[in-house]
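K.L.:
could you work out the structure for the sequence below:
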Amino acid sequence: MTLDSKLFDQIRVKPAGKKAAEKVRAPECMWEGCDQPGTHKAPRGRDHEGQYLNFCVDHVRLYNKSYNYFSGLGDDDIQKYLKDSLTGHRPTAPMGTNNSAGPRSASAMPSSLPSGRPRRVNARIHDRFNLFESGAAAAKPAPVKKPRTLESKALDTLGVPQTADAESIRIQYKALVKQYHPDSNGGDRGSEDRLREVIQAYKLLKQSGFC
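P.N.:
Predicted coordinates:
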């Protein structure tokens, strides 16, 4: 096929007169006194959703400037429309109601919330961190840590029982430091070895989490 073929021109070039035919098919502008093609759509307004008016470009601009969807509505109706638009104009039910079960009467509602521990919704729920414990259960002390060999010797060094809690260990440690410190013995350093043992025992217990 040569470049000057008529078939080639029909493929490459848009047929003449098509744009003019489209202009003829366009509806006439609906602005009074205008005979230009109405090539631009504009909404008819409220209660006519999905329906449009056809204007030329100049008159559609004028129409859009003066267009007011809420024309003819009072302030209360406008506020109601804006509120309903938040839910897509679909009906909503008040929170806490079950439409399928019907409204509950006032006598069926509990007069007050139960006291004490909240009801367990699911028996398989494990309250690992005691978030729902109350009263004596919440005040239950943590189990005493069982000492190992070195920790047991450290407790003996401080002179406290094997089941002593952290507060008892700290009180005993402070008392022994005060007892064996040279400043409490007129500068006598004869108890320095005993003081060193007490300090090392306390450090060991502290690192082990006993105090």
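K.L.:
could you use CA atoms for every contact and neighbour count after this?
P.N.:
Will do.
K.L.:
for the chain, what spans make up the strands?
P.N.:
Along the chain, the segments classed as strands by DSSP state E run 40-43, 52-55.
K.L.:
distance to residue 201 and mean neighbour count for those strands - can I get that in CSV?
P.N.:
Conversion of the strands of the chain to CSV gives the following (distance: least, C-alpha to C-alpha, whole Å; neighbours: other C-alpha atoms under 10 Å):
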stretch, distance to residue 201, mean neighbour count
strand 40-43, 88, 16
strand 52-55, 91, 19
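K.L.:
and this one, so I can compare the two:
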Amino acid sequence: MGLDSKYFDRIRTRRRRPVEEPPSAPTCQWDGCDKPGVHRAPVGRNAEGQFFLFCFEHVKDYNKGYNYFSGLSDSEIARYQKEAITGHRPTWTVGVNGSAKSSPIQADIRSGAYNRVRDPFGFVQGNKSRGPRFPEQRKLKTLEAKAFDTMGLGANATSSEIKSKYKELVKKHHPDANGGDRGSEERFRAVVQAYQLLKQNGFC
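P.N.:
The predicted structure is shown next:
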């Protein structure tokens, strides 16, 4: 393509920008050092977010002797470590925070404003009875229900009722007392098995 071509006039070229020199690093703050200080080191306690600038050699020397707790007693250090667990925020023991006791929610609970809430286990108002919070009667498994039926008892029978019923049925259906009745022997085995199952599962 010649210099007099019509395409030559349409070529655009970038203007060369002057090369910017990178900003010079600050000088090391160690006494008598003229090297660039590119490494940060913390100033100390009560000056968080402030840093010294050292060269690599001097920042190593500074870090070896750095102690955040210098000037504090052992009790002050222990207190700081304990407060660090909660991020240095105040905490209260359960039941000690007086402002919580006087809160509107607690006042509503004491005045009975939450009586409309269905609370079968007493979580909102507190269960003042010393008995268990949950229903005592558990859901029977299939074999357990069958064992109660075999013995002719209800699911809410007590331990003494189960034992007395067992003695009664054993005397009635024992091979020595049934006069050789095969049906009575089968009933005897079923009663013994039912009683053992209930005993293993903690009903008697």
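K.L.:
residue 211 of the first structure is nearest to which of the strands of the first structure?
P.N.:
Ranking these by their distance to residue 211 of the first structure (criterion: C-alpha to C-alpha) puts strand 40-43 first, at 78.6 Å.
K.L.:
for the closest one, packing partners?
P.N.:
strand 52-55, helix 57-66 (3 or more C-alpha pairs under 8 Å, 6 or more residues apart in numbering; DSSP states H and E).
K.L.:
which strands or helices does the first one pack on?
P.N.:
Right, strand 52-55 of the first structure. In this structure, strand 52-55 of the first structure makes packing contacts with strand 40-43, judged by 3+ C-alpha pairs under 8 Å, 6+ apart.
K.L.:
now residue 123 of the first structure: how far from residue 132 of the first structure?
P.N.:
Applying C-alpha to C-alpha, to the nearest Å, the value for residue 123 of the first structure to residue 132 of the first structure is 13 Å.
K.L.:
next one: the helix ranked longest in the second structure to chain centre, how far?
P.N.:
Looking across the second structure with DSSP state H, the single longest helix is helix 182-200. Centroid separation between helix 182-200 of the second structure and its chain, computed with C-alpha atoms, centre = their mean, to the nearest Å, is 48 Å.
K.L.:
so which bits of it are buried?
P.N.:
Buried residues in helix 182-200 of the second structure, defined by neighbour count with 16 or more other C-alpha atoms under 10 Å: 184, 185, 187, 188, 191, 192, 194, 195, 197, 198.
K.L.:
what's it packed up against?
P.N.:
Under the contact criterion of 3+ C-alpha pairs under 8 Å, 6+ apart, helix 182-200 of the second structure touches helix 142-151, helix 159-173.
K.L.:
could you check the angle helix 159-173 makes with that helix?
P.N.:
Angular relation of helix 182-200 of the second structure and helix 159-173 on a 0 to 180 degree scale: 160 degrees, by axes from the mean of the first three to the mean of the last three C-alpha atoms, to 10 degrees.
K.L.:
who's in contact with helix 182-200 of the second structure?
P.N.:
Among residues not part of helix 182-200 of the second structure, those counted as contacts by C-alpha atoms under 8 Å, 6 or more residues apart in numbering are 144, 146-148, 150-151, 162, 166, 169-170, 173-175, 178, 204.
K.L.:
of those residues, just the buried ones, ChimeraX syntax please.
P.N.:
For the buried members of the contacts of helix 182-200 of the second structure, the matching ChimeraX selection, counting by 16+ other C-alpha under 10 Å, is:
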select :144,147,148,150,151,162,166,169,170,173,174,175,204
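K.L.:
quickly note the distance from residue 63 of the second structure to residue 37 of the second structure.
P.N.:
To residue 37 of the second structure, residue 63 of the second structure is 15 Å away according to C-alpha to C-alpha.
K.L.:
which residues in the first structure form helices?
P.N.:
Taking DSSP H as the criterion, the first structure carries its helices at 6-12, 18-25, 57-66, 75-85, 149-158, 166-180, 192-207.
K.L.:
just put the ones you listed in TSV and tack on distance to residue 127 of the first structure.
P.N.:
Shown next, in TSV, are the helices of the first structure (distance: least, C-alpha to C-alpha, whole Å):
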stretch	distance to residue 127 of the first structure
helix 6-12	77
helix 18-25	75
helix 57-66	63
helix 75-85	42
helix 149-158	32
helix 166-180	26
helix 192-207	29
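K.L.:
nearest to residue 33 of the first structure, of these?
P.N.:
With C-alpha to C-alpha, the closest approach to residue 33 of the first structure among the helices of the first structure belongs to helix 57-66: 11.0 Å.
K.L.:
average gap between the closest one and the second structure?
P.N.:
Averaged over the aligned pairs, helix 57-66 of the first structure sits 0.8 Å from the second structure after superposition, using mean C-alpha distance after the TM-score superposition for the first structure.
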